[in-house]
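# prediction below, plus the sequence it came from.
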Amino acid sequence: MNSPAPDHARISVIGAGPGGLTCARILQQRGMAVTVYDRDTGPDARNQGGTLDLHADNGQIALREAGLLDTFFELARPEGQEMRQMDPTGTVTFHNVPAADELFKPEIDRGQLRDLLLNSLRPGTVHWGRALDTISGPADGSRRLHFADGTTVETDLVIGADGAFSRVRPAVSPAVPAYTGVSFLEAWFSDVENRHPDIAELVGQGSAAAADGDRGLFAQRNSGDHIRVYLIQRVPVDWIAASGLAADDTDGIRALLLEEYAHWSPRMRQMISDNDGPYVDRPIFALPVPHTWEHNPTVTLLGDAAHLMPPLGVGVNLAMLDASELALALANVATVDDAIHTYEKTMLPRSTETAKALEGGADHLLSADVPDFGDDGDTRS
């Protein structure tokens, strides 16, 4: 079967995260039809996670191609670029305050970014409640998507934008994510200026990090007077159950954490113990480095589905840049097959270079020199 022209192809994006939605938006802007399938039952089915920074040299490039950069700047928080580094006593050892006109990597809540992209699409573009199970059909012919609800769809191109545990990835690669040995435990704080003023002062308008070599934390100011704190530990992936606790045993987990962080100052321990509601366990996984695959004329990947890395400020940015480059390739070449070749020729070397630079980076989150990793640690698109 000859590869179809992109403007006559049935294009299916799996995953309505920032990468998948960016790809769909740019395709529609270039006059091409696209359908997005997502396993969530609707756009408000779950919390989208914390804040993230969009960089001028990747994420913002994608938004410019999508015609959404000006709207992004209306929503973004440039003051969120402030970064504090502290020691376990709460003493500030490094403090970066952005200039008034600094726009290299302003922050935006992940939910706000998702809504911006969703609202830019034509009605009906996203089909909710469609969890992909498998893909069948020949690599060089039309593919059939099999969903968990028993329905199927015929398509000419499958774009896997479905995150860490992608259901599209097995069509091109046997690779699976491996646990890095480092886990995040997320804690939420609401109405912080009134209810948690000391924590609000510690964190400032952006992010604050601290570590002692064995454990750490990273706190982020979100919009709406919220702060999220990620407690970072080198632990077994099942550490909560191995401690005889359940994931919803907030009091038990809190007591265990206070033992682990016993030598930290009382002021810092507020960010461990005074959270509003339960903790959220987020073990950190990564794909093998390098992760590449043999070219497939009907399936490709972007974002975490293609190159899952430790959360060091590149995940969403690379996903959106991938999405932009893939959509532009589809808009500018003769066939779907040619577009995938063009896209992967750039994406795979770039992601390999970045993944090599960040390999083992999860361990650096526990060092006294915790980097500004920006993304929210949510590895599910």
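Looks like it came in fine.
# from here on, just use CA atoms for contacts and neighbour counts.
OK.
# quick one: list the elements packing against the top strand by length along the chain.
Longest strand of the chain, by residue count under DSSP state E: strand 178-189. With contacts defined as 3 or more CA pairs under 8 Å, 6 or more residues apart in numbering; DSSP states H and E, strand 178-189 has these neighbours: strand 226-234, strand 280-286, helix 361-364.
# after the longest one, next one along is what?
Using DSSP states H and E, the helix or strand that directly follows strand 226-234 along the chain is helix 239-242.
# and the helix or strand following the longest strand of the chain, which residues are buried?
With elements assigned by DSSP H and E, the helix or strand that comes after strand 178-189 is helix 192-195. Neighbour-count burial for helix 192-195 flags residue 192 (criterion: 16 or more other CA atoms under 10 Å).
# now helix 192-195, how far from the chain's geometric center?
On the basis of CA atoms, centre = their mean, to the nearest Å, helix 192-195 sits 28 Å off its chain's mean C-alpha point.
# and if you look at stretch 326-336?
Relative to the chain's own centre, stretch 326-336 is displaced by 25 Å; criterion: CA atoms, centre = their mean.
# helices of the stretch 1-150 of the chain, start to end?
18-29, 59-65, 69-75, 110-119 (DSSP state H, counting those that start in this stretch).
# okay, angle between the helix or strand that residue 350 is a member of and strand 280-286 too, please.
Using DSSP H and E, residue 350 falls within helix 336-358. Interaxial angle of helix 336-358 relative to strand 280-286 (axes from the mean of the first three to the mean of the last three CA atoms, to 10 degrees): 100 degrees.
# tell me which of the helices and strands packed on strand 178-189 sits nearest to residue 258.
Judged by CA to CA, the one of those that comes nearest to residue 258 is strand 226-234, at 11.4 Å.
# which other helices and strands does the closest one contact?
strand 178-189, strand 215-222, helix 266-273.
# switch those over to TSV; also include distance to residue 284 and mean neighbour count.
Listed next are the helices and strands packed on strand 226-234 as TSV, based on distance: least, CA to CA, whole Å; neighbours: other CA atoms under 10 Å:
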stretch	distance to residue 284	mean neighbour count
strand 178-189	5	20
strand 215-222	14	25
helix 266-273	19	19
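# follow-up on the earlier one: what residues does the longest strand of the chain touch?
With contacts defined as CA atoms under 8 Å, 6 or more residues apart in numbering, strand 178-189 is touched by 196, 226-237, 271-272, 274-288, 360, 362-363, 377.
# one more to weigh against that first structure:
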Amino acid sequence: MTTHVTVVGAGLGGLTLALVLSRNGVPVTVYDADASAAARTQGGQLDLHEHNGQLALEIAGLTSEYRSIIHRGGGAQRVLDRHGAVLAELPDDGSMTRPEALRGDIRRILLESLPDGTVQWGRKLRSATPLGQGRHELTFADGSTAVSDLLVGADGTWSKVRPLLSDQQPTYAGMSYFDTYLHDVDERHPEAAKAVGNGAMYALIPGQGFLAHREAGNVIHTYVVLTRSLEWFAEAEAEAEAEDGGGAGAAAVRTRIAAEFEGWAPELISLITGGETAPVLRRIHRLPNRHRWSRTPGVTLLGDAAHVTVPGGEGANLAMLDGAELGQLIAAHPHDSETALAAYEEVMFQRSEAEAIAAHDTVELIFGAGAPQRLVELLNGTGEDPA
């Protein structure tokens, strides 16, 4: 009998795996902590790359659906200095090399392609316990349980499945970012809209800066990145709580963040202060570049659960390729899952190590001592792409 696959986590990697399995006749169930598919926003735009993210969607049979959700023109890039002057600029060339699409839209086309009932919502995993012979008992926050024949942890940075394989815990990467949003930007925030342009905008100095995207729907989504200690961010959160949360708390956080950019152009500061929603803190953690484990029967990991690292532009792409390739291998060995998992891990380990090293190089290029000049040289064609 074909092995039933249990996936924990309905992110892009877990859903890609589930869809490839489903389309190859392999039974699969996905458990996710969210109450529903619409329980929370899914983040901003992603540029899926031809050799990994787009390849994964091709394997899953979703190329045409993906092309329908691309943000045309969103691939433009520009670098500004702290005073708002343009240092380098590239238009969207219209190619399919790295087109932009909203993460939520990519997730939607994956979910819509799965059979009803594949994803079980509101099932937050508390623990996974080995039962022997590759089987595991899953215990959920609502008190329910399930038993897996083949378990895949696609549950992100703080994976509850990872301890079955590895005692490694993610460590703080030394930097974090705040998500901010401006809406109806052409009418309500014209100066910020002009500064960001039609695609991605980078305004950087060593250790901090703005990474902003013009998204579909007249929205600017900004990552305000700061190289600060965890204690600094805890103090920012404490200030918000001291203001009793809500609007006053959000205003306190905006004021604290904006103070770190004193002297920057007003249109850049407005990416912090002009938002209609509270800034959301995202602490960045990472596993070792060479995170590996010994082959353990009946269980493996994909995406951030396996190889979370600093943001270098490949995280979602790698998770989706992990899922697609793992799905293909399980489908090719329906009665021998250990052969499938061993083959998957051999390739995934090497790829994720190389990409983790490249991600660190990318962060150094963007936020290192040479910022923003090295990025300017890259966009002008005179620098070396770390990828």
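Now that the structure is in, tell me what you want to look at. Since this is a predicted model, take the numbers as computed values, not measurements.
# looking at the helices and strands packed on strand 226-234 of the first structure, spot the one closest to residue 355 of the first structure.
strand 178-189 (13.4 Å).
# which bit of the first structure covers stretch 74-86 of the second structure?
Aligned by TM-score structural alignment, stretch 74-86 of the second structure corresponds to residues 80-92 of the first structure.
# mean distance, the helix or strand that contains residue 253 of the first structure to its aligned residues in the second structure?
Element membership of residue 253 of the first structure, judged by DSSP H and E, is helix 250-260. Following the fit onto the second structure, the mean deviation recorded for helix 250-260 of the first structure is 1.9 Å by mean CA distance after the TM-score superposition for the first structure.
# got the contact list for that helix?
Contacts for helix 250-260 of the first structure (CA under 8 Å, 6+ apart): 240, 245, 269, 272, 273, 277, 278, 279.
# state the pair within these that is farthest apart.
Largest separation among those by CA to CA: 245 and 269, giving 20.7 Å.
# I'd say residue 177 of the first structure and residue 285 touch.
Yes - counting by CA atoms under 8 Å, residue 177 of the first structure touches residue 285, with 5.7 Å between them.
# between those two, which one's more packed in?
Ranked by neighbour count (other CA atoms under 10 Å), residue 177 of the first structure and residue 285 place residue 285 first, with 23 against 18.
# which residue in the first structure lines up with residue 220 of the second structure?
In the first structure, residue 220 of the second structure lands on residue 227 (TM-score structural alignment).
# for residue 154 of the second structure, same thing?
Counting by TM-score structural alignment, residue 154 of the second structure corresponds to residue 161 in the first structure.
# assess the claim that its match and residue 12 are in contact.
No - counting by CA under 8 Å, residue 161 of the first structure sits too far from residue 12 to count as a contact (10.1 Å).
# who has more neighbours out of the two?
Set residue 161 of the first structure next to residue 12 and count neighbours by other CA under 10 Å: residue 161 wins out with 34 against 23.
# can I get the helices of the stretch 1-150 of the first structure in a markdown table with distance to residue 327 of the first structure and mean neighbour count?
What follows is these, written out as a markdown table (distance: least, CA to CA, whole Å; neighbours: other CA under 10 Å):
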| stretch | distance to residue 327 of the first structure | mean neighbour count |
| --- | --- | --- |
| helix 18-29 | 5 | 27 |
| helix 59-65 | 10 | 22 |
| helix 69-75 | 17 | 14 |
| helix 110-119 | 15 | 18 |
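# about what we covered before: list the contacts for the match of residue 220 of the second structure?
188, 189, 190, 192, 200, 219, 220, 221 are the contacts of residue 227 of the first structure under CA under 8 Å, 6+ apart.
# straight-line length of stretch 271-290 of the second structure, end to end?
37 Å (CA to CA, to the nearest Å).
# can you give the contact residues for it?
Taking CA under 8 Å, 6+ apart as the rule, stretch 271-290 of the second structure contacts 157, 168-183, 189, 192, 222, 224, 247, 250-251, 253-255, 257-258, 307-310, 349, 352-354, 356-357.
# separation between residue 303 of the second structure and residue 162 of the second structure?
For residue 303 of the second structure, the distance to residue 162 of the second structure equals 11 Å [CA to CA].
# swap in residue 144 of the second structure?
Taken as CA to CA, the span from residue 144 of the second structure to residue 162 of the second structure is 20 Å.
# looking at the helices of the stretch 1-150 of the first structure, which is closest to residue 215 of the first structure?
helix 110-119 (25.8 Å).
# show me what that closest one is packed up against.
Helices and strands touching helix 110-119 of the first structure, by 3+ CA pairs under 8 Å, 6+ apart, are helix 18-29, helix 69-75.
# 7 Å instead, please
Judged by 3 or more CA pairs under 7 Å, 6 or more residues apart in numbering; DSSP states H and E, helix 110-119 of the first structure is in contact with helix 18-29.
# quick one: what's aligned to residue 170 of the second structure in the first structure?
Checking with TM-score structural alignment, residue 170 of the second structure has residue 177 as its match.
# residues in contact with that match?
Applying CA atoms under 7 Å, 6 or more residues apart in numbering, we find residue 177 of the first structure in contact with 164, 285, 286, 287.
# distance of the residue lying closest to residue 267 of the second structure once chain neighbours are set aside from residue 216 of the second structure?
Leaving aside its chain neighbours, residue 267 of the second structure sits nearest to residue 192 (4.9 Å; criterion: CA to CA, 6 or more residues apart in numbering). Between residue 192 of the second structure and residue 216 of the second structure the computed distance is 16 Å (CA to CA).
# same check on residue 27 of the second structure?
Taken as CA to CA, the span from residue 27 of the second structure to residue 216 of the second structure is 36 Å.
# compare those two (neighbour count), which wins?
residue 216 (19 against 15).
# thinking again about what came up before, quick check, nearest of the contacts of residue 227 of the first structure to residue 77 of the first structure?
Among the contacts of residue 227 of the first structure, and counting by CA to CA, the member closest to residue 77 of the first structure is residue 221, at 10.0 Å.
# gap between that closest one and residue 83 of the first structure?
10 Å.
# hey, what's in contact with both of these two?
In contact with both residue 221 of the first structure and residue 83: 206, 207, using CA under 7 Å, 6+ apart.
# pull up the gap between the counterpart of residue 209 of the second structure in the first structure and residue 360 of the first structure, please.
Counting by TM-score structural alignment, residue 209 of the second structure lines up with residue 216 in the first structure. Per CA to CA, residue 216 of the first structure is found 16 Å from residue 360 of the first structure.
# residue in the second structure matching residue 196 of the first structure?
Checking TM-score structural alignment: residue 196 of the first structure goes with residue 189.
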